[in-house]
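Visitor: Sequence and predicted structure below; questions after.
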Amino acid sequence: MNSMNKAAAQAAPDNAVPCSLERATLAHVPELVTIEQRSFHIDRISERSFKRFISQNIGDFRVAVQNDQVVGYYIVLYRQATNLARLYSLAVDPDFRRQGIGRKLLAAAEHDADERHCLFLRLEVQLDNQAALALYHQQNYYDMEIRAEYYEDDTDALVLQKLLPRYQPSGEQRLVPYLTQSTEFTCGPASLLMAMAYFDIPSAEHQHEELEIWREATTIFMTSGHGGCGPHGLARAAVRRGMAVTVHVSKSGPLLMDSVRNEEKKRIMSRIQQADINALESAGVPIEVGDYSLDQLRSDLDSGKLVVALISTYVFDQSKAPHWVLICAADDEYVYINDPDQDTFAWQSAADRQYLPIPHNTFKRAFGYGSRKQKAALVLSAAL
């Protein structure tokens, strides 16, 4: 993974030397490899990877050309079914820096992302790369978080983001912290832990607490391997940890029964979920049966709550697995989620999964699981 997102571009003087931008072709690869070798000492993009980006037409890949020589490039990548772009890499040949080329490349990358109706352009940069940081801050990128020991040499990365022109934030926004699930079956606990962190509810060490929540909320079985978590079990775990919860489900009784075929497994899943339902009812936790609408979701978010929701990832990666995410915000066009999943694509970073903008129509298709579109959402706030 070329995790550098290597911003070698420098801030530019006013007397910038003209250069043209062209779509990268295989003929450019030898010069691109040379720029890569001259610009970075670790985490370089290989010749093979350059060719793959070009031949498979992955994202937007453009080169800066001056006097028939390639002097810089950028690669912007996109996540399917979302409006998020990632500046995967940007570099300027050391002999051609301080001529405005880096600034021109960055502006073109933003334009490409905007043309694809993306809300955000994100990147990672080394904390000690002061020239790159100066450029990004001058261009209105803001710091999101530090990722410790992110690079091959164990140096830290700063994640930056820019809201592209079409998005107008209102007021000051406190970001919901991001957390990556530590196992393939703990998306629900990881989503709950992010909400706890936002509401300043203390917890044990991340993986320990994540696995404890899973043990409390697991359905035992699921499509394959370890079972995930049911909505009622997650709600019980949230209540135990000092949260106020309202459960919204599309049907009464146990859910996710269609995820297994074996009747004995179905019986066990039903029994354990019914125990969770009984416990919630005894504790007076509201369980609302019906359609949890987008309007209701937005109302809950506007009141300061967060929502853990069950989705199908099929519209994003053609996988039919049930998946829990944390919904952090919504506006007239998008629902913003923290997705705890570790994606399999090498060019997707954790920063891509924080406040991930999902268009309303896409979210409506993703919200729910299975052929019967079973829906579940936990509306969370700190208990009074």
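Guide: Here it is on my side, so go on. Residues are numbered from 1 along each chain as shown.

Visitor: Going by C-alpha atoms from here, please, whenever you check contacts or count neighbours.
Guide: Noted.

Visitor: how about the strands in the stretch 1-150 of the chain?
Guide: Assigned by DSSP state E, counting those that start in this stretch, the stretch 1-150 of the chain shows strands spanning 20-23, 60-66, 69-78, 84-92, 120-126, 142-147.

Visitor: what comes up buried for the shortest one?
Guide: Going back to what we said before, that points to strand 20-23. Buried positions in strand 20-23, judged by neighbour count with 16 or more other C-alpha atoms under 10 Å: Leu21.

Visitor: Packing partners of it?
Guide: Strand 20-23 sits against strand 60-66, with contacts defined as 3 or more C-alpha pairs under 8 Å, 6 or more residues apart in numbering; DSSP states H and E.

Visitor: what's the strand it packs on in contact with?
Guide: For strand 60-66, contacts defined as C-alpha atoms under 8 Å, 6 or more residues apart in numbering pick out 18-24, 53-54, 70-77, 101, 105, 109, 112.

Visitor: Can you say which of the strands of the stretch 1-150 of the chain is nearest to Asp317?
Guide: Smallest distance to Asp317 across those (C-alpha to C-alpha): 12.8 Å, for strand 69-78.

Visitor: quick one: the closest one to chain centroid distance?
Guide: 23 Å (C-alpha atoms, centre = their mean, to the nearest Å).

Visitor: Next one for the comparison:
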Amino acid sequence: MITLRVATKHDLDALQHIEKTCFTTDRLSKSRFKFYSEAQHAELIVAERALNTVPVELNATQPAPLQGETGMQVVGYGLLLLRRGTQLTRLYSIAVLPDARGLGVAEKLINSLGERALLRGKRFMRLEVAVSNIGAIALYNKLGFSQFGMYSDYYDDHTDALRMQKVLVPSKSLNAEAYPWYQQTTDFTCGPSALMMAMRALDSRYEMSQEKELSLWRTATTIFMMSGHGGCHPVGLALAAVNEGYSAKVIINQDVPLFVDGVRDPEKKAIVESVESQFILEARRKGISVDITDWHIEVIDQTLKAGGAVLCLISTYAFDKKKVPHWVAITGCDPHCYYLHDPDASDGQPVEYQHIPVAREDFMRLASYGTRKVRTLVLLKKSRG
């Protein structure tokens, strides 16, 4: 009989044995297993069976089965990572010893992790699987996962990976492949990177490149922000989009200046205020609508439904506990969530930063920056010209 429980430090040897038996590359170390067994953002569970159910060894040179914390044999494990501030989880790793396969262990592990994800308020489970792993792909399909993309050269042996997702509660399907993703190449170009994704989504002929990323930043930057390079102003991004041949509209919940609170140097603060004033004047000359109003999420729904694109300024606090303004592209929505493309994947795999689901009830809190609670959108559409 197979039973499941939460992994502990007493399972580390057994987990390492499973890892070495099941994988030849991309193995988790014992120290990583220890880290995940204690991490708040992870769910690590093991499957075990009574030792008297273990088949008699035919080869005397094979090692005896390793015991877990309870004196039973640990025959498999599942590791789920939970992304802070979103509805997303990732089935990071799952493995079952060869002599325990065919007993439904993997299915039990995945279903249990899904239940644990729901208990923690998460509605989506994603995973990557080697394109050559036909058995695993068949199991994931059986359990309700569906492919939403491909990741080339993903594993150490250069194998490609399928990207799959399961919705843990009923939700409208996500057309994930329709929206391009771009990784920002500097610490300060999230704005132009998000803008390029949105413009490419509206016109597949638009080319995304570092040259274009930096050119857009030069147009949209406030020059200074806090202690580093200037961040991109919503009106500046709208001007950059119009220069590229798109139509743009800006909605801000309060009047400018927006980003002077974090600029302590009086001279720098004056420059930021001057740049913002110039943005407003230029926007008026080019006919860009800048609405100063306390917007609601319905405007996002309406824009996406009409075939437009949306950029949103968020605070990264919900993701990493850092109060940093950050631009993202909203790739879609359904009755439960908004989906975000985050261009900054410097701390993880790019697949974790694409179509990030954020619950509707959490979105307005995420889309609010600073003590003044600045909330702003840039709405884009193809130019009629």
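Guide: Thanks, I have it. Just so it is clear, the structure is predicted and the values come from calculations on it, not from any experiment.

Visitor: what's the TM-score here?
Guide: The TM-score (TM-score structural alignment, normalised by the length of structure 1) is 0.88; 363 aligned residues with a C-alpha RMSD of 2.1 Å.

Visitor: rewinding a little: most tightly packed of the strands of the stretch 1-150 of structure 1?
Guide: Counting by mean count of other C-alpha atoms under 10 Å, strand 84-92 has the highest mean neighbour count of the strands of the stretch 1-150 of structure 1, with a mean of 27.

Visitor: residues contacting the residue opposite Asp153 of structure 2 in structure 1 once aligned?
Guide: Correspondence of Asp153 of structure 2 to structure 1, assessed by TM-score structural alignment: Glu149. Residues counted as contacts of Glu149 of structure 1 (C-alpha under 8 Å, 6+ apart) are 155-157.

Visitor: Going by neighbour count, which of these comes out on top?
Guide: Neighbour tally across these (other C-alpha atoms under 10 Å): the maximum, 23 neighbours, falls on Ala157.

Visitor: Leaving aside the residues adjacent along the chain, what's closest to that residue?
Guide: Gln126 (4.6 Å; C-alpha to C-alpha, 6 or more residues apart in numbering).

Visitor: Residue in structure 2 paired with that neighbour?
Guide: Match for Gln126 of structure 1 (TM-score structural alignment): Ala130.

Visitor: I figured its match was touching Asp156, is that so?
Guide: No - judged on C-alpha atoms under 8 Å, Ala130 of structure 2 makes no contact with Asp156 at a distance of 11.2 Å.

Visitor: Now check structure 2 for the residue matching Ala380 of structure 1.
Guide: Residue 380 of structure 1: Leu, not Ala. Here Leu380 of structure 1 is matched to Leu380 in structure 2, going by TM-score structural alignment.

Visitor: so how many other residues sit close to its match?
Guide: For Leu380 of structure 2, the number of neighbouring residues by other C-alpha under 10 Å comes to 25.

Visitor: follow-up on the earlier one: show the contacting residues for the match of Gln126 of structure 1.
Guide: Contacts of Ala130 of structure 2 (C-alpha under 8 Å, 6+ apart): 155, 159-162.

Visitor: Recalculate using a threshold of 10 Å.
Guide: The contact partners of Ala130 of structure 2, taken as C-alpha atoms under 10 Å, 6 or more residues apart in numbering, are 136-137, 150-151, 153-155, 158-163.

Visitor: Equivalent analysis for Asp300 of structure 1, please.
Guide: Neighbouring residues of Asp300 of structure 1 by C-alpha under 10 Å, 6+ apart: 294, 306-307, 329, 379-381.

Visitor: From these, which land in strands?
Guide: Of these, the ones assigned to strands by DSSP state E are 306-307, 329, 379-381.

Visitor: Highest neighbour count among the residues you listed?
Guide: Busiest of these [other C-alpha under 10 Å] is Leu306, holding 28 neighbours.

Visitor: The aligned residue in structure 2 for His41 of structure 1: how many residues sit nearby?
Guide: In structure 2, His41 of structure 1 lines up with Thr24, judged by TM-score structural alignment. Here the number of neighbours of Thr24 of structure 2 (other C-alpha under 10 Å) works out to 10.

Visitor: Kindly confirm whether my reading is correct that Thr24 of structure 2 touches Tyr155.
Guide: No - contact criterion C-alpha atoms under 10 Å: Thr24 of structure 2 and Tyr155 do not qualify, at 11.1 Å.

Visitor: Among the contacts of Asp300 of structure 1, which one sits closest to Glu209 of structure 1?
Guide: Leu380 (17.8 Å).

Visitor: Pretty sure the closest one sits against Arg236.
Guide: No - using C-alpha under 10 Å, Leu380 of structure 1 is not in contact with Arg236, being 11.8 Å away.

Visitor: Touching both of the two, which residues are there?
Guide: In contact with both Leu380 of structure 1 and Arg236: 243, 245, using C-alpha under 10 Å, 6+ apart.

Visitor: picking that back up, so how far is Ile45 of structure 1 from the match of Asp153 of structure 2?
Guide: For Glu149 of structure 1, the distance to Ile45 of structure 1 (C-alpha to C-alpha, to the nearest Å) stands at 19 Å.

Visitor: repeat for Phe120 of structure 1
Guide: From Phe120 of structure 1 over to Ile45 of structure 1 (counting by C-alpha to C-alpha), the distance is 24 Å.

Visitor: overlap in contacts of Ala130 and Asp156 of structure 2?
Guide: By C-alpha under 10 Å, 6+ apart, no residue touches both Ala130 of structure 2 and Asp156.
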